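Colleague: let's see this in three dimensions:
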Amino acid sequence: MSVTVFANATLVLPDRIIPGAVLQVRDGRITFAGHAEPELAADQAIDLEGLYLAPGFVDLHVHGGDGADFMDGTPDAFRTVCRCHARHGTTSLTPTSTVATGPQYDQFLALCRALHGTKTGGARIVGGHFYGPYFARPARGCHPDQEFLVPAPENAERFMSAAADMPLVVTVAPEIENAEWLVRTYSARGVRFNAGHSYATFPHVEAAVAWGVRHVDHLFCAMSDRARLRQSQAFPMRAGLMEATLFFDELTTEVIADGKHLTPELLRFAYKVKGPDRLALVTDSMRAVDRPDGEYWFGAEGSGEKVRKRDGAGVTLEGTALASGVMGMDHCLRTMHFAAGVPLPEAVRMASLTPARILGVSEDIGSLEPGKRADLVVLDRELNVKRVYIGGEGVV
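Modeller: Below is the predicted model of the structure:
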């Protein structure tokens, strides 16, 4: 039995900050967080000298990092991405696929299942995000123009069987054929469904909520809104996926808070409308994280889509549109707190407890509560990552 106490810490809780506090970890789980009198017993004491101690970040939407992409389809690629994001404070993530081919989808899901809950040397894999085949093709964004599928038993059963071994999130455009069948059939089996990469109308989304869709991918990006729908029909103006996401309380959503995809005022707007319990921070990052500017494959090496990292953002080769993120979650936290003005406890909550709740794993991770895993990130006053612990073990 191993007991570690983090002393002189500034604890970041979901609703407040506690300076001069301690956190005790026993065998990888938090056993105490707060002001302790008398001193707690410990095999090891770590003096944080007033630094912030926050829950490890949880990334719902991440494709790659440090030169690797989950669609490369190897255990080494998965572990490389997990180590990369741990350096940025992420302790749990769901690998996210890109539009690809059937065999590539199969390999992606097989590796998510095989590595789910194992030690990666970095962030823990807590499920899989199956993202691509059920997009609306016109809304594919920077994804490769490869295999788009109409949901049907012959393809859905093949993919959804992964949910027997791990939490599975599936993105679907509500307007595509057989979307209702897909969501109703497999949400009853425990699959979680997002709406995304969609040019749906408000009624499409309203119907999808009734089927069981509960989350929307990267708010404001690759989605319909009043202006886009008006291009195809001048009158009357119609609301789309963006407006429906903001309207329906049943829907949670996420923002890419890298300071490039969305301006601070859009981040503030999303925060005000959805609130910190229904708005998560995501990186949507690809393999160029922690790599220099230049050209990179989005998706599988050699068969995905070529994009460019330039000035802290992923862009298409011609430079006319954004193409995935290239920054870690620590950068997103700094953007949300310093640029958008969100109070620190709530900004941290949006990077930890809120995504954990969206994934259905908040009983185990996401906050500094006794009984939860000791997934911790130590931050300085500028919110730079100084140390990271996963299950109480230091990884950074």
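
Colleague: use CA for all of it now, contacts and neighbours both
Modeller: Fine.

Colleague: quote the end-to-end distance of stretch 279-296.
Modeller: From its first residue to its last, stretch 279-296 covers 29 Å (Cα to Cα, to the nearest Å).

Colleague: in it, what counts as buried?
Modeller: With burial defined by 16 or more other Cα atoms under 10 Å, the residues of stretch 279-296 counted as buried are 279-290, 293, 295-296.

Colleague: and for stretch 340-358?
Modeller: Result for stretch 340-358 [16+ other Cα under 10 Å]: buried residues 340, 342, 344-358.

Colleague: do the same with stretch 269-277
Modeller: Buried residues in stretch 269-277, counted by 16+ other Cα under 10 Å: 270, 271, 274, 276, 277.

Colleague: just checking, residue 10 touches residue 23?
Modeller: No. Distance between residue 10 and residue 23: 9.8 Å, which falls outside the contact criterion (Cα atoms under 8 Å).

Colleague: what is in contact with the two at once?
Modeller: Contact criterion Cα atoms under 8 Å, 6 or more residues apart in numbering; residues shared by residue 10 and residue 23: none found.

Colleague: ok, so of the buried residues of stretch 269-277, who is nearest residue 315?
Modeller: Taking Cα to Cα as the measure, residue 270 is the one of those closest to residue 315, at 23.1 Å.

Colleague: please give me the structure for this one as well, since I'd like to look at both together:
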Amino acid sequence: MSAKVLKHAKIYTGDQVIDDGYIRFDQKILAVGPVYDYVAEAGDEVQNIQGTTIVPGFIDVHAHGGYGFDAMDGDPDQIDTMATKMMRNEGVTTLFATTMTQSNENIDRAMSGVKVAAERNPIIKGVHLEGPFISAVYKGAQPEQYIKDPNTELLGHWNELSGGRVKLITYAPEDPGSAAFEDYCIANGIVPSVGHSNATREQLLNSKATHVTHLYNAQREFKHRQPGVTGHAMLEDNMHAELICDGFHIVPDMIRLAFDMKGPERIDLVTDSMRAKGMPEGESELGGQKVYVKDKQARLSDGTLAGSVLQFIDAFKNIQDFTGCSMFEAVQMSSVNQAEEFHLDSKGTLTVGKDADLNLLNRNQDLVGTYSYGTEYHPE
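Modeller: The predicted structure is shown next:
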């Protein structure tokens, strides 16, 4: 079987930077290194791509929808299409389809739909169950009538419907029964994430949460007499923090503060995108609620932010603009950290034996091409 070879690119492997490098791959990465180490093999399809930068494919562990589709619709064809469009247009080569607080029946349908879609489309590597086990005090855009206390049996049911794909769950650790709920998560490979939560620092010190959903947003705030969820996430080295880098959910100065506190090793860039991403501005929908999209912001009628229309490639650029971090550090926050945290062993770095998931960027860091499992795609 012939292999593809991309030569004379600047390559960020996730472990190192190669200024003039090559990468050889089929569905898996076969070799990567300085271009002077390349030895041609019979059948190699060689392409010189001077001026192009190669980075690992992005991993989005928190995206509800985009391009007119939403995981909560439960339609496998639409979820499949949504994931493919995120890959082509944003460079997302690994996706956790994300649900929201809704009726049990609607979450059932979403879990079943994601299972079928994931069996067709290997980009979909998991489910992020956001709610319904959250706090009404910080519900954000989650409909309050469906909020519940943590329920291990219900979580097990949804995990089974998804084919065991629940990898991340957003919940409020201050709720009754959260200790047993956390134990179940850890035993079943589900990362417990504090979010939409009114928990105090004291309560969180007794919880097993190791992740925080969209840091700063929809959580007990960071104050001088109570660090809250945000302060706890900043202070604890074991906490991985999601950041929505659209400039609206968090102002750039606060993104820089989080970066300075957590460092690039404990931040996961996410989009938290909803169905209006990639669509014209105007009226949209989230969980049965009307959403209005204007000036790259999605809001409920009362002004509450309702997810984002952020594309991952823009989050990748923005974190560099907002913090002054290097592209190497942006790669950590876009791919490396997520792969390590969620044990996605074939993802996250451009290393021999891993899946050939890579993004090609021009000098402006615009996405010009994506390879998913070695197959080339271009933005639509």
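
Colleague: got a TM-score for the pair?
Modeller: Comparison of the two superposed chains (TM-score structural alignment, normalised by the length of structure 2) gives a TM-score of 0.94, and 375 aligned residues with a Cα RMSD of 1.8 Å.

Colleague: give me every residue that touches whichever residue in structure 1 pairs up with residue 355 of structure 2.
Modeller: Here residue 355 of structure 2 is matched to residue 373 in structure 1, going by TM-score structural alignment. For residue 373 of structure 1, the contact set (Cα under 8 Å, 6+ apart) comprises 28, 29, 30, 364, 365, 390, 391, 392.

Colleague: please redo it, this time with the cut-off set to 6 Å
Modeller: 29, 364, 365, 391 (Cα atoms under 6 Å, 6 or more residues apart in numbering).

Colleague: just the buried residues from these, in ChimeraX please.
Modeller: Buried residues within the contacts of residue 373 of structure 1, by 16+ other Cα under 10 Å, are selected in ChimeraX with:
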select :29,364,365,391
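
Colleague: now, the contacts of residue 373 of structure 1 that are in strands?
Modeller: By the criterion of DSSP state E, membership of the contacts of residue 373 of structure 1 in strands covers residue 29.

Colleague: farthest pair within the contacts of residue 373 of structure 1?
Modeller: By the measure Cα to Cα, 364 and 391 form the most distant pair in the contacts of residue 373 of structure 1, at 10.8 Å.

Colleague: which residues in the stretch 1-150 of structure 2 form helices?
Modeller: Along the stretch 1-150 of structure 2, the stretches classed as helices by DSSP state H, counting those that start in this stretch are 76-90, 104-120.

Colleague: deepest of those, which one?
Modeller: Compared across the helices of the stretch 1-150 of structure 2, helix 76-90 shows the largest average neighbour count, a mean of 22 (mean count of other Cα atoms under 10 Å).

Colleague: would you format the buried residues of stretch 269-277 of structure 1 as TSV with distance to residue 98 of structure 1 and secondary structure included?
Modeller: Formatted as TSV, the buried residues of stretch 269-277 of structure 1 follow (distance: Cα to Cα, whole Å; DSSP: H, G, I helix; E, B strand; the rest coil):
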residue	distance to residue 98 of structure 1	secondary structure
270	25	helix
271	27	helix
274	27	helix
276	27	coil
277	27	coil
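
Colleague: with respect to residue 169 of structure 1, which of those is nearest?
Modeller: Checking the buried residues of stretch 269-277 of structure 1 against residue 169 of structure 1 with Cα to Cα, the nearest one is residue 277 at 18.9 Å.

Colleague: how about the closest one: what's its closest non-neighbour residue?
Modeller: residue 354 (5.5 Å; Cα to Cα, 6 or more residues apart in numbering).

Colleague: alignment lookup: the one you found to structure 2.
Modeller: Mapped onto structure 2 by TM-score structural alignment, residue 354 of structure 1 lines up with residue 337.

Colleague: what's the answer for residue 139 of structure 1, then?
Modeller: Mapped onto structure 2 by TM-score structural alignment, residue 139 of structure 1 lines up with residue 138.

Colleague: mind checking how far its match is from residue 208 of structure 2?
Modeller: 20 Å.

Colleague: sorry, back to before: residue contacts, the closest residue to the match of residue 355 of structure 2 other than its chain neighbours?
Modeller: Take residue 373 of structure 1 and drop its neighbours on the chain: the residue closest to it by Cα to Cα, 6+ apart is residue 29, 4.5 Å away. Counting by Cα under 6 Å, 6+ apart, residue 29 of structure 1 touches 371, 372, 373, 374.
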